[in-house]
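1. just need the structure, nothing else, for what follows:
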Amino acid sequence: MSPTPVVSVRDLRVYYGTPRGTVRAVDHVSLDIGEGEVLGLVGESGCGKSTLGRGILGLLPEGAVSDGEVLYGGRNLVGMGAKELRRLRGPDLGLIFQEPMTRLNPVMRIEDHFRETLQQHEPGLSARELRTRSLETLGRMGIPPTRFRQYPHEFSGGMRQRIMIALALVLRPKLLVADEPTTSLDVIVEAQILGILSDLRQTFGTALLLITHNLGIVAEACDRVAVMYAGQIAEEGDARDVFADPAHPYTRELLRSTISLETEELHSIPGSPPNLIDPPRACRFHPRCPSAMVVCAERNPIEQRIAHGRRVLCWLHGPEELIPDGGTEPLEREEIAVADEA
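-> Next comes the predicted model:
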């Protein structure tokens, strides 16, 4: 990994306005992704992972408000004009969408999708170069050239997902946000996709933000992992270190919920992620946390640096001087319920 980050996110916030109130989908998030590095972003549904990915690329719906910094090439993408952002998306910033059928135009052939993408960003390509490059990218996805002129509805869900990935890769972006890129794919094709993404970063130095629920993929394909909960990064560090010795209770609970060959009984985290219009006060995980202390329901946790440069947002790691007397006492389950309703 290059010591200079391809993208640096600093104190990023993304809020949505709704009739019921403001949804704080991404709340003061900071992270770096280096050249040729794969950062896995994990967490339950509704924790803000997809919003963070789109917030980095400036692809937010109308009504969303973002603040903070997303530094790319010395420029802040937050607040950048729409025209400038469009020029960057594709050759610099790429996105693999989560739902391929809703992203492919049903009245356009696959050939037309690739022609439109390449002509928009590389108008100097000849028709032969355009076709060759498109077919090479599709071939790496396991899609034969005989299907180049077919329509999206003629493909299975898994093949449509591979086409979406190919459309993102054909421009060889420097930063690629992959939002659940292996959804609906069988394990063999999933392994092929991960291999292709690995080749891409090794060959072109592409930085990759991999958003997924699959912790097995993160363990296999990612250099670092960021664990997101209720719009915040609960823990971030080297993937091997985090998996071997998770520092945040939420990370531990996620790993305990993963099924493996050694699994003897199923485990789940009680409750569900909070409503981000009105999240729990203080630590947002404390209503579900098996290690919750009194201080967790009273004060916001302060991010700490621990062994091997890992970051963790949890009072279990201090700072001790800011924990009041009695703050380390266990928080009873009845007290947790009352604290969550307050």
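2. switch to C-alpha atoms for all contacts and neighbour counts from now on
-> Noted.
3. the helices in the stretch 151-300 of the chain, which residues?
-> 157-169, 187-204, 215-221, 239-244, 249-256 (DSSP state H, counting those that start in this stretch).
4. export those helices to a markdown table and tack on mean neighbour count and distance to residue 8?
-> As requested, these are arranged in a markdown table below (neighbours: other CA atoms under 10 Å; distance: least, CA to CA, whole Å):
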| stretch | mean neighbour count | distance to residue 8 |
| --- | --- | --- |
| helix 157-169 | 22 | 21 |
| helix 187-204 | 16 | 18 |
| helix 215-221 | 17 | 21 |
| helix 239-244 | 17 | 19 |
| helix 249-256 | 19 | 23 |
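5. ok, which of those helices comes nearest residue 139?
-> helix 157-169 (9.1 Å; CA to CA).
6. tilt between the closest one and helix 187-204?
-> Interaxial angle of helix 157-169 relative to helix 187-204 (axes from the mean of the first three to the mean of the last three CA atoms, to 10 degrees): 0 degrees.
7. quick revisit: can you list the helices of the stretch 151-300 of the chain in a markdown table and add distance to residue 83?
-> As requested, these are exported to a markdown table (distance: least, CA to CA, whole Å):
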| stretch | distance to residue 83 |
| --- | --- |
| helix 157-169 | 19 |
| helix 187-204 | 26 |
| helix 215-221 | 34 |
| helix 239-244 | 37 |
| helix 249-256 | 39 |
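8. three-state assignment of residue 71?
-> Assigned with DSSP: H, G, I helix; E, B strand; the rest coil, residue 71 falls in the strand class.
9. to compare against the first, here's another:
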Amino acid sequence: MTTVRVALGDRSYDVVIEAGLLARAGALLKPLSRGRTMVIVADANVTAHLATLQAALSAEGIASEAIVLPSGEATKSWAQLAALTDRLIELGIERGDHVIALGGGVIGDLVGFACSILKRGCGFVQVPTTLLAQVDSSVGGKTAINTPAGKNLVGAFHQPALVLIDPDVLDTLPARDLRAGYAEVVKYGLIDDPNFFAWCEANAAALLAGDPAAREHAIATSVAAKARIVGEDERETTGRRALLNLGHTFGHALEAEAGFSDRLLHGEGVAAGMALACGYSAAQGIAPAADADRVVAHLRDVGLPHDLNSAGIDADGETLVAHMLHDKKMDAGTLPFLLTRGIGQTYLDRTVDLGLIRTFLDAQRN
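-> Predicted coordinates for the structure are as follows:
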């Protein structure tokens, strides 16, 4: 068992990582149950994992109630938020209770946001079942829903009380979703850990093929990196946490152009976005072209989008920049970008000329 502490004062919590953990989760959840029925909100795709979790709770004498929601990005909506909060109120959730989010990032984001506003804030636990959620969205307390204008535009910072990660649940994850989650693993190497990026280059095939040691190492390293950054800058006030958005400004624009649909999964958008951020940095003479080429080659080798074409996007620069202008990170009319001086040297640039971004994106279509 690996335990990573997210150090946030009185909001600190543990991320527990262990193969087979789901079947033993009851013992870890019992202190949070308060002798009451625990409510689990689950993705419709993880009913088998839901049964395992409910059995684990029952083994510790904990009753549970399940709410099963549709899978897919469309679930992060006003309609589903309203329906979920109404149902939680019907079930008698109290401020001292902890709702369990079982699923990928969509469920974690929606449940976390619902718990941030329900009765002015109740507790929740993250039990992520996708690689993307395990290494990124389940840790750090960012919760949100989407709106027609863009992704994650309505939300709140609301930290979970506990995160339980069982790498074995990835055995049931479709290969495309596993690859999409892997993009967020690579991100930690590109931010500030070139040795981890080199490890990814050497071990990605084994990780994606299900090698337990590679999988657990990648998850533990990623969670530790995110916990460290979140502990330094919980609400993105210093710019340190913003480094975790590498690839996201470009990527969210691609997702918006794809209609936030299964045409382009979030991790796929991030992969293409990271390649574009590295490519733009190289085009501006900020980063070595060889490093940008190395990133593209690795993403291509593992089957992830690495440019506009492989992401299935044919929009021009003007259209994509228009999507970016809805980004929640807009500040005083400027849009910060995560650029790089090389692998492991990501930095925040608040002075990027959007005209240069338009020109760069137009050039990528040729």
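10. would you pull the TM-score for this pair?
-> Superposed pair, TM-score by TM-score structural alignment, normalised by the length of the first structure: 0.33. Supporting alignment: 190 aligned residues with a CA RMSD of 6.6 Å.
11. which among the helices of the stretch 151-300 of the first structure is found nearest to residue 14 of the first structure?
-> Nearest to residue 14 of the first structure, of the helices of the stretch 151-300 of the first structure and by CA to CA, is helix 249-256 at 22.3 Å.
12. pull up the distance across stretch 95-113 of the first structure, start to finish.
-> End-to-end distance for stretch 95-113 of the first structure, by CA to CA, to the nearest Å: 15 Å.
13. one more: stretch 238-250 of the first structure?
-> OK, stretch 238-250 of the first structure end separation, CA to CA: 17 Å.
14. out of the helices of the stretch 151-300 of the first structure, flag the one nearest residue 41 of the first structure.
-> For these, the distance to residue 41 of the first structure is smallest for helix 215-221, at 8.3 Å, taking CA to CA.
15. which strands and helices sit next to the closest one?
-> For helix 215-221 of the first structure, the packing partners by 3 or more CA pairs under 8 Å, 6 or more residues apart in numbering; DSSP states H and E come out as strand 38-42, helix 239-244.
16. quick one: residue 319 of the second structure and residue 257 of the second structure, what's the gap?
-> Taken as CA to CA, the span from residue 319 of the second structure to residue 257 of the second structure is 8 Å.
17. so between these two, which is more surrounded?
-> residue 257 (19 against 15; other CA atoms under 10 Å).
18. for that one, give its distance to residue 354 of the second structure.
-> Distance of residue 257 of the second structure to residue 354 of the second structure, computed by CA to CA: 18 Å.
19. residue 223 of the second structure now?
-> Taking CA to CA, one finds residue 223 of the second structure at 33 Å from residue 354 of the second structure.
20. more neighbours: which of these two?
-> residue 223 (27 against 17).
21. was I right about the more buried one contacting residue 3?
-> No: Residue 223 of the second structure lies out of contact with residue 3 (CA atoms under 8 Å); the separation is 9.8 Å.
22. need the three-state assignment for residue 151 of the second structure.
-> Residue 151 of the second structure ends up strand, using three-state DSSP.
23. do I have it right that it meets residue 145?
-> Yes: here residue 151 of the second structure lies in contact with residue 145, judged by CA under 8 Å, at a distance of 7.2 Å.
24. which one's more surrounded, those two?
-> residue 145 (26 against 20).
25. doesn't the more buried one belong to a helix?
-> No: Residue 145 of the second structure sits outside any helix when classified using three-state DSSP, being strand.
26. so what's it up against?
-> Counting by CA atoms under 8 Å, 6 or more residues apart in numbering, residue 145 of the second structure makes contact with 76-78, 81, 109-110, 113, 151-155.
27. which ones among those residues lie within strands?
-> Judged by DSSP state E, the subset of these located in strands is 151-155.
28. and which of the residues you listed is nearest to residue 125 of the second structure?
-> residue 155 (17.2 Å).
29. how about the closest one, nearest residue that isn't a chain neighbour?
-> Nearest residue to residue 155 of the second structure in three dimensions, chain neighbours excluded: residue 144, at 3.7 Å (CA to CA, 6 or more residues apart in numbering).
30. just residue 6 of the first structure next, same as before
-> Among residues not flanking residue 6 of the first structure along the chain, residue 34 sits closest, at 5.1 Å (CA to CA, 6+ apart).
31. how many neighbours does that neighbour have?
-> The burial count for residue 34 of the first structure: 20, using other CA under 10 Å.
32. for whichever strand or helix holds residue 191 of the second structure, name the packing helices and strands.
-> Using DSSP states H and E, residue 191 of the second structure falls within helix 175-192. Counting contacts by 3+ CA pairs under 8 Å, 6+ apart, helix 175-192 of the second structure packs against helix 131-132, helix 194-209, helix 212-232, helix 266-283, strand 346-349.
33. ranges for the strands of the stretch 1-150 of the first structure?
-> Ranges of strands in the stretch 1-150 of the first structure, per DSSP state E, counting those that start in this stretch, are 5-18, 21-34, 38-42, 64-72, 75-76, 93-96.
34. of these, flag the one that's most buried.
-> Ranked by mean neighbour count under mean count of other CA atoms under 10 Å, the strands of the stretch 1-150 of the first structure are led by strand 38-42, which reaches a mean of 26.
35. turn the strands of the stretch 1-150 of the first structure into CSV, including distance to residue 312 of the first structure.
-> What follows is the strands of the stretch 1-150 of the first structure, written out as CSV (distance: least, CA to CA, whole Å):
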stretch, distance to residue 312 of the first structure
strand 5-18, 16
strand 21-34, 12
strand 38-42, 15
strand 64-72, 21
strand 75-76, 26
strand 93-96, 28
